[in-house]
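Visitor: Provided below for reference: sequence and predicted model.
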Amino acid sequence: IANMVQGVTKGYERRLKIEGIGYQARMEKKAIVLTVGYANAVKLDPPENITVELPDATTILVKGWDKQKVGQFAAEIRHVRPPEPYKGKGIRYEDEKVRRKEGKSFASGG
């Protein structure tokens, strides 16, 4: 019940960042179109009572009064291209830390 009260009074928001060369987002009417390295752009329609804003081409702001719907739609956007551990490319939450891995080491011989 406390989440519902906060949702109506303040609202909830989830911020996502897009990392990667040529990766970007744009709006087409109410839908969000993601260009994230696939042959075709990925188009996602937000559920009702959810608004999507793009402060810039690499930042996505999901807002709404229902905490579960905001989190679910943000997770669906992230699922399109989750951050990968080697170069850090992909869509991540703004407060998310991506654990980086080292690439293959060059071994002499072989």
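Guide: Arrived safely.
Visitor: switch to C-alpha atoms for all contacts and neighbour counts from now on
Guide: Fine.
Visitor: so Glu13 is in which element?
Guide: Under the assignment given by DSSP states H and E, the secondary-structure element containing Glu13 is strand 12-19.
Visitor: What helices and strands are in contact with the helix or strand just after that strand?
Guide: Toward the C-terminal end, the helix or strand that comes next after strand 12-19 (DSSP H and E) is strand 24-28. Under the contact definition 3 or more C-alpha pairs under 8 Å, 6 or more residues apart in numbering; DSSP states H and E, strand 24-28 sits against strand 31-35, strand 50-56.
Visitor: try this one next to it:
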Amino acid sequence: MSRVAKKPIALPKGVECQISADKVALKGPKGALSIARPTDVDVKVENGVIQLTAQGDSTAMAGTLRALLNNMVTGVSAGYERKLELVGVGYRAALAGKDLNLTLGFSHPVVFKAPEGITLAAPTQTEILISGADKQRVGETAAKIRAFRPPEPYKGKGVRYAGEKITLKEAKKA
């Protein structure tokens, strides 16, 4: 069996796990998440620990399910957060209710509606905080916002992840 799948997942205080025939549901202080359970992987909760065992030749699926469940446990207990930075003259972000208004150098403002389960915040005009319980949805939302104006390679202007290093190209010489 996969070495990843053999490692147990400890449930922190306040996190509940419910296992049914077709799904595994986790509930915690930051929200509730569920995932479809493959029929060839057994999931058991004993003494606040989730243990997985693969049946037959499904070791890869057991390892994948274990990694996804571990991310879900972290999400419902602590949550996930992604930070974006706006670099460029006149580039700014502002919240209008749950919508994010972005000024990115286009002739029109870009309005981004927050997906369900995602919280957007703009502590300053050049920072965007994306937080939520689902790791995949937080990352996907950050990628969608970054795609409006990815960093360009000559001046580095655009929307970038916090701490992202942009390798700048040298300009043409006459």
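Guide: Cool, the structure landed. Quick caveat, the model's predicted, so the values are computed rather than measured.
Visitor: about what we covered before: give me whichever of the helices and strands packed on strand 24-28 of structure 1 is most buried.
Guide: For these, the stretch with the most neighbours on average is strand 31-35, a mean of 19; neighbours defined as mean count of other C-alpha atoms under 10 Å.
Visitor: Could you tell me where the helix or strand just after that strand falls in structure 2?
Guide: Counting by DSSP H and E, the element after strand 31-35 of structure 1 in chain order, helix or strand, is strand 42-44. Mapped onto structure 2 using TM-score structural alignment, strand 42-44 of structure 1 spans residues 110-112.
Visitor: which residues in structure 2 form strands?
Guide: Using DSSP state E, the strands of structure 2 run over 9-10, 16-19, 23-28, 31-36, 41-46, 49-54, 80-87, 92-96, 99-103, 110-113, 118-121, 127-132, 158-161.
Visitor: about what we covered before: residues contacting the match of strand 42-44 of structure 1, please?
Guide: Asp99, Leu100, Asn101, Leu102, Thr103, Leu104, Ile145 (C-alpha atoms under 8 Å, 6 or more residues apart in numbering).
Visitor: what's the farthest-apart pair in those residues?
Guide: Using C-alpha to C-alpha, the contacts of stretch 110-112 of structure 2 reach their maximum pairwise distance at Asp99 and Leu104, which is 15.5 Å.
Visitor: For the helix ranked longest in structure 1, buried residues please.
Guide: When every helix of structure 1 is counted residue by residue (DSSP state H), the longest turns out to be helix 67-80. Using 16 or more other C-alpha atoms under 10 Å as the burial criterion, the residues of helix 67-80 of structure 1 that qualify are Lys67, Lys69, Val70, Gly71, Phe73, Ala74, Ala75, Ile77, Arg78, Val80.
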